[in-house]
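> 3D model of this:
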Amino acid sequence: MQFEWEGVMPAVTTKFTNEDTLDLEMFSVNIKAQIDAGVSGIILGGTLGEASTLEEDEKKKLIESTVDLVAGKIPVVMNIAEQTTKRAIKAAENAEKYGASGLMMLPPMRYNSTDYETMAYFEAVAKSTSLPIMVYNNPVDYKIEVTLDMFEELLKNDNIQAVKESTRDITNITRIRNRFGNRLKILSGVDTLAMESILMGADGWVAGLVCAFPRETVAICELVKAGRIAEATAIYRWFMPLLELDINPQLVQNIKLAEVATGIGTENVRLPRLPLQGKERDRVISIIEEGVRTRPEIPVL
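Model (predicted):
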């Protein structure tokens, strides 16, 4: 499938049953809610998807199930987060075989690779697959930055097409645009900077709280792109306390609690994660409950 890197692309959670198996029934409920809200793609196997805990057969089931659910309407993107180049190439091969139409890709995990090693890693995978690739640039959490000079080299590979921009430096969007024009598509990867990023020229938003609030997330993106800034700002201000649940070490637990509150998910996580406890659980639930209580009307788009 040919597609543009734009609009809202949810980094969806993986749903588990009480017996710690894939809950494909609840997963389908959530994916259908995303499609109905007008998202532009589905991203599987990210941090929110608890990818490091998934077995290969589970990844296969998730991709194949999602491809069936979207029925060709929107692309299915698989995240790659591996420790070795060999495993990253195999993950890309499997994603393509199972039906994914794009890849999101982190630098090597655990080892802090040099600039040269990082570029070699991305290029090896890019040359091994026909799928388009979005580089996930998150030096805050993963300690490796893909600089603009590095992108200059990486973009010689036609299928490296986009960046999930998570440097937390809003001015980086302007630098990317000034240097590469539209050759490198930009998707904001930080929920609490998403509206600002789109205003500064980002093409879209790889979102987290969209997992629980798809209509509101899509509305912000579409309203900004339509120049209806005041309407977008009103929703974004309502959304901010919820969006802050995404920039937290327990973002998976937080967002799954929000999915429960909106009826499109369960709280089940996979060990070693555990559901939130005590005062922190009470704090998160109070934010979610207030967000649900004051949920805004969505204007006609």
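
> alpha carbons only for contacts and neighbour counts from here, please
Fine.

> how much space between the most centrally placed residue in the chain and Val206?
Geometric centre of the chain, nearest residue: Ala11, 3.1 Å, by CA atoms, centre = their mean. Counting by CA to CA, to the nearest Å, the gap between Ala11 and Val206 amounts to 6 Å.

> now name the helix or strand holding the residue lying closest to the residue nearest to the centre of the chain once chain neighbours are set aside.
Sequence neighbours aside, Ile43 is the residue nearest to Ala11 in space, at 4.7 Å (criterion: CA to CA, 6 or more residues apart in numbering). Take DSSP states H and E as the rule and Ile43 turns out to sit in strand 42-44.

> so which elements touch that strand?
strand 7-10, strand 76-80 (3 or more CA pairs under 8 Å, 6 or more residues apart in numbering; DSSP states H and E).

> please produce JSON lines containing these, extended by distance to Arg110 and mean neighbour count.
JSON lines is the format used below for the helices and strands packed on strand 42-44 (distance: least, CA to CA, whole Å; neighbours: other CA atoms under 10 Å):
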{"stretch": "strand 7-10", "distance to Arg110": "25", "mean neighbour count": "26"}
{"stretch": "strand 76-80", "distance to Arg110": "14", "mean neighbour count": "27"}
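
> Met195 is nearest to which of these?
Nearest to Met195 among the helices and strands packed on strand 42-44 is strand 7-10; the distance by CA to CA comes to 11.4 Å.

> and for Thr174, the neighbour number?
By other CA atoms under 10 Å, 15 other residues sit near Thr174.

> tell me the contacts of the residue nearest to it when sequence neighbours are not counted?
Leaving aside its sequence neighbours, Thr174 sits nearest to Met200 (CA to CA, 6+ apart; 6.9 Å). For Met200, the contacting residues are Ile170, Ile173, Thr174, by CA atoms under 8 Å, 6 or more residues apart in numbering.

> kindly reformat those residues as JSON lines containing secondary structure.
As requested, these are exported to JSON lines (DSSP: H, G, I helix; E, B strand; the rest coil):
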{"residue": "Ile170", "secondary structure": "coil"}
{"residue": "Ile173", "secondary structure": "helix"}
{"residue": "Thr174", "secondary structure": "helix"}
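
> check the gap between the residue nearest to Ala11 and Arg179 for me.
Distance from Ile43 to Arg179, by CA to CA: 27 Å.

> before we go on, could you also do this sequence so I can check it against the first one:
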Amino acid sequence: MFSGVFTALVTPFRNDRVDEEALRRLVNDQIDNGIDGLVPCGTTGESATLDVEEHLRVIKIVVAEAKKRVPVVAGTGANSTKEAIELSKAAQDAGADGMLQVTPYYNKPTQDGLFHHFKTIIEAVPLPTVLYNVPGRTACDLLPETLERLCALDKVVAVKEATGSAARAAEIIARIGDRLAVLSGDDATAFALYALGGKGCISVLSNIAPKDMSAMWDAAVAGQWNEARALHYKLFALSQGLFVESNPIPVKAALAMMGRMTEEIRPPLYPLSAKFRDKLAQQLSQAGLL
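Here you go, the predicted model:
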């Protein structure tokens, strides 16, 4: 279940409400273009500024629209272990196939604290679990030795490794790559992680380029490395352009330029700065998306 390209879905808004029609279109566009799985309510989905009702509504829409064609891994992580359990139980009831658990942010737990946080959640909600390490946003780094301890828990099936470090990814794959799927959480380094033995990625870029992201993974799996490399470089400038400001600000601007949804984003995030707009449009055009 946990290999290939999973899209970290944006959450479309219109007039400060979830744009359910745009979300349904996005889900179907992803599946029609070969994406292997969907991840609603993660960082890219602005989970931090969704209220609980919105959070669960988004998960329910994605599950309903996916119709079991691809797995849905719901973002249900929280700064509070108790809240993460409550969200995870609700996602399980909504039909999610798995859960994405980010490291807690702001309160900065120790490695033992991280281990027991995840263990407590998984024991309460036995869904297949993708752990999510993104220290650049959380100020909390899930170290390889702690990840190895967590592998002993039956439901830990994958890790979204978003440090952007090929060396870190290689260390994890060398230690425990035979026990769980290591997924890239950074589009710019996805190709490198595939070459190291990674099992796929959870992608921001695939919101706008699902066909090419899927094709790059398929080529890598088939050993067609020249083709995979060519797709990597075709998308490389755009993959960097999507992070000139905090994710998902640029990808929402890109989707709006493509006519897929409004650019609306929840405060305290703010629409893409004017100085980056022409460059982003140029990158979309160069990638054949405009």
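
> if we can go back for a sec, how about the residue nearest to the centre of structure 1, what's its partner in structure 2?
Here Ala11 of structure 1 is matched to Ala8 in structure 2, going by TM-score structural alignment.

> so what does Val159 of structure 2 match up with in structure 1?
Using TM-score structural alignment, Val159 of structure 2 pairs with Val163 in structure 1.

> so its match touches Phe180, yeah?
No. At 11.8 Å, Val163 of structure 1 does not count as touching Phe180 under the criterion of CA atoms under 8 Å.

> so which of the two has more stuff around it?
When Val163 of structure 1 and Phe180 are compared for neighbours, Val163 comes out ahead with 25 against 15, by other CA under 10 Å.

> and that one, helix, strand or coil?
What three-state DSSP gives for Val163 of structure 1 is strand.

> repeat for Leu131 of structure 1
The local conformation at Leu131 of structure 1, judged by three-state DSSP, is coil.

> how close does it sit to Gln161 of structure 1?
Applying CA to CA to Leu131 of structure 1 and Gln161 of structure 1 gives a distance of 10 Å.

> circling back to that earlier point, what residues are up against the residue nearest to the centre of structure 1?
Ile42, Ile43, Leu44, Gly45, Gly46, Leu48, Gly49, Val206, Ala207, Gly208, Cys211.

> which residue of structure 2 sits opposite the second one in the alignment?
For Ile43 of structure 1, the aligned position in structure 2 is occupied by Val39, per TM-score structural alignment.

> just to check, its match is in contact with Phe6?
Yes. Here Val39 of structure 2 reaches Phe6: they are 6.6 Å apart, a contact under CA under 8 Å.

> joint contacts of the two?
Joint contacts of Val39 of structure 2 and Phe6 (CA under 8 Å, 6+ apart) are Ile202.

> Asn107 of structure 2: neighbouring residues, count only.
11.

> and if you look at Thr11 of structure 2?
29.

> what does the one 4 residues further on give?
By other CA under 10 Å, the residues close to Asn15 of structure 2 number 8.

> contacting residues for it?
Glu264.

> if I look at it, how far off is Arg57 of structure 2?
17 Å.

> pull up the aligned stretch in structure 1 for stretch 133-144 of structure 2.
By TM-score structural alignment, stretch 133-144 of structure 2 lines up with residues 137-148 in structure 1.

> and stretch 94-107 of structure 2, which stretch of structure 1?
Using TM-score structural alignment, stretch 94-107 of structure 2 pairs with 98-111 in structure 1.

> other residues contacting that stretch?
Here stretch 98-111 of structure 1 has contacts from 1-2, 43, 60, 63-64, 67, 75-85, 92, 95-96, 118, 121-122, 131-137, 142, 144, using CA under 8 Å, 6+ apart.

> mind redoing it with 7 Å?
Stretch 98-111 of structure 1 is contacted by residues 1, 60, 63-64, 67, 75-84, 118, 131-136 when judged by CA atoms under 7 Å, 6 or more residues apart in numbering.

> got it, and stretch 62-72 of structure 1?
By CA under 7 Å, 6+ apart, stretch 62-72 of structure 1 touches Val76, Tyr98, Gly99, Ala100.

> all helices of structure 1, in order?
Here structure 1 has its helices, by DSSP state H, at 24-37, 56-70, 85-98, 115-128, 139-142, 148-154, 171-180, 194-199, 214-225, 229-243, 251-261, 278-293.

> average offset between the shortest one and structure 2?
Read it as helix 139-142 of structure 1. Here helix 139-142 of structure 1, set against structure 2 after superposition, deviates by a mean of 2.4 Å using mean CA distance after the TM-score superposition for structure 1.

> identify the residue of structure 1 aligned to Ala78 of structure 2.
By TM-score structural alignment, Ala78 of structure 2 lines up with Glu82.

> mind listing what its match touches?
So Glu82 of structure 1 contacts Ala88, Pro108, Met109 (CA under 7 Å, 6+ apart).

> I'd like the distance between it and Tyr236 of structure 1.
Taking CA to CA, one finds Glu82 of structure 1 at 34 Å from Tyr236 of structure 1.

> again, but for Gly189 of structure 1
In terms of CA to CA, Gly189 of structure 1 sits 16 Å off from Tyr236 of structure 1.

> neighbour-wise, which of those two wins?
Gly189 (25 against 21).

> ok, the aligned residue in structure 2 for that one to Glu145 of structure 2 distance?
The alignment partner of Gly189 of structure 1 in structure 2, by TM-score structural alignment, is Gly185. Counting by CA to CA, the gap from Gly185 of structure 2 to Glu145 of structure 2 is 19 Å.
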